[in-house]
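Visitor: Sharing a model prediction with you, sequence too.
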Amino acid sequence: MSKAPAELKYVETHEWLRLEADGSVTIGITDHAQELLGDVVYVELPAVGSVLAKDAQAGVVESVKAASDVYAPIAGEVVAINDELVGAPETVNADPYGAAWFFRIKPADASVLDGLMSADDYLGQIGA
């Protein structure tokens, strides 16, 4: 059964978002996404300093089953990436909402977070 922490926001492409105290937004993939992928073996992340448009490809996650794009759920500048994830991609399977965050973005417009899905909405969408 997929989990979706209530304090996060979600998008249809299975990314989660967490607003940080400094105004940046941390982004990762959901528990449901990692379950569908299976054992993750490779993660490609965006470059720090790159400016991403909403819904632009921001990275790639590969598993023993498939490769899947990771999208920027909001527009903004990448201010940090999770370097540890590149060396230990299996962390995505073990801790998708914690240690396996993908990147942090400085949003072009933080108010867009208000229009994203709640945990209940997301779980309803995936039929959980």
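Guide: Yes, it's here. Numbering: from 1, shown residues only.
Visitor: only C-alpha atoms for contact and neighbour calcs from this point on.
Guide: Fine.
Visitor: Strands along the chain, start to end?
Guide: 9-10, 15-19, 25-29, 40-44, 51-52, 57-63, 67-71, 76-81, 103-107 (DSSP state E).
Visitor: Mind checking those for the one nearest to residue 122?
Guide: Closest to residue 122 of these, according to Cα to Cα: strand 9-10, at 6.3 Å.
Visitor: show me what contacts the residue nearest to the spatial centre of the chain?
Guide: Among the residues of the chain, residue 28 comes closest to the average C-alpha position under Cα atoms, centre = their mean, at 2.1 Å. Going by Cα atoms under 8 Å, 6 or more residues apart in numbering, residue 28 touches 15-17, 96-97, 100-103.
Visitor: The structure to be compared is supplied as follows:
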Amino acid sequence: MSETPPDLKYIETHQWVRPADDGTAVVGITDFAQEQLGDVVYIGVPEVGETVTGGEEAGVAESVKSASDVFSPVTGEVIEINEMLEDEPEKVNEDPYGEGWLFRVRLADQGELDGLMDADAYAEHVETAE
């Protein structure tokens, strides 16, 4: 069974978001997603200053098996990217909810988080996908 931390919000395409008190949020791919991908060899993320839109493509994750679009769970301006992934994309496999995070955004609308799945809803979604 994949790990689904309770403090995160999730979207159906297997990305997570960790909101912070300062109006920013960190985005990554879920444990389930990294398991499905296999060994990640490349992560493409938006550039700092770019605006991402909730539910729309924001990057790509490539593995030895396949490539998969990465969607942003939220809308906002990218204020930081995880530069470690450039040299160590495998961090996504090793620690998808920690060192394997993808990018940080300044949220355009904090209320957008209310429409996302909590851990229980996401775990149920994964069960039906498996």
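Guide: Happy to help now that I have it. Quick caveat: nothing in here was measured; it's all calculated off a predicted structure.
Visitor: Put one on top of the other, what's the TM-score?
Guide: After superposition, the two chains reach a TM-score (TM-score structural alignment, normalised by the length of the first structure) of 0.96; 128 aligned residues with a Cα RMSD of 1.0 Å.
Visitor: can you redo the strands of the first structure as CSV with distance to residue 113 of the first structure?
Guide: Listed next are these as CSV, based on distance: least, Cα to Cα, whole Å:
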stretch, distance to residue 113 of the first structure
strand 9-10, 7
strand 15-19, 8
strand 25-29, 9
strand 40-44, 24
strand 51-52, 16
strand 57-63, 18
strand 67-71, 15
strand 76-81, 12
strand 103-107, 9
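Visitor: To residue 89 of the first structure, which of those lies closest?
Guide: Closest among these, using Cα to Cα: strand 40-44, at 5.5 Å.
Visitor: measure the residue nearest to the centre of the first structure to residue 14 of the first structure for me?
Guide: 9 Å (Cα to Cα, to the nearest Å).
Visitor: again with residue 71 of the first structure
Guide: Distance of residue 71 of the first structure to residue 14 of the first structure, computed by Cα to Cα: 9 Å.
Visitor: Out of those two, name the residue with the larger neighbour count.
Guide: The neighbour count for residue 71 of the first structure versus residue 14, taken as other Cα atoms under 10 Å, is higher for residue 71 (22 against 18).
Visitor: I'd assumed residue 52 was in contact with that one.
Guide: No. In terms of Cα atoms under 8 Å, residue 71 of the first structure does not count as a neighbour of residue 52; the distance is 9.2 Å.
Visitor: Can you check which residues contact both of the two?
Guide: Taking Cα under 8 Å, 6+ apart as the contact rule, residue 71 of the first structure and residue 52 both touch residue 58.
Visitor: First-to-last residue distance for stretch 44-59 of the first structure?
Guide: End-to-end distance of stretch 44-59 of the first structure: 5 Å, with Cα to Cα as the criterion.
Visitor: Show me how far it is from its chain's centre.
Guide: Between the centre of stretch 44-59 of the first structure and the centre of its chain there are 11 Å (Cα atoms, centre = their mean, to the nearest Å).
Visitor: So for that stretch, what gets flagged as buried?
Guide: Within stretch 44-59 of the first structure, the residues that count as buried by 16 or more other Cα atoms under 10 Å are 44-46, 51-53, 58-59.
Visitor: Stretch 23-35 of the second structure too?
Guide: Buried, per 16+ other Cα under 10 Å, within stretch 23-35 of the second structure: 24-34.
Visitor: And that stretch, how far out from the chain middle?
Guide: The chain centroid and the centroid of stretch 23-35 of the second structure are separated by 3 Å, computed with Cα atoms, centre = their mean.
Visitor: Same check on stretch 20-31 of the second structure?
Guide: Centre-to-centre, stretch 20-31 of the second structure and its host chain are 8 Å apart (Cα atoms, centre = their mean).
Visitor: Skipping adjacent residues, who's closest to residue 125 of the second structure in space?
Guide: Spatially, and ignoring its direct neighbours in sequence, residue 125 of the second structure is nearest to residue 12 (7.2 Å; Cα to Cα, 6 or more residues apart in numbering).
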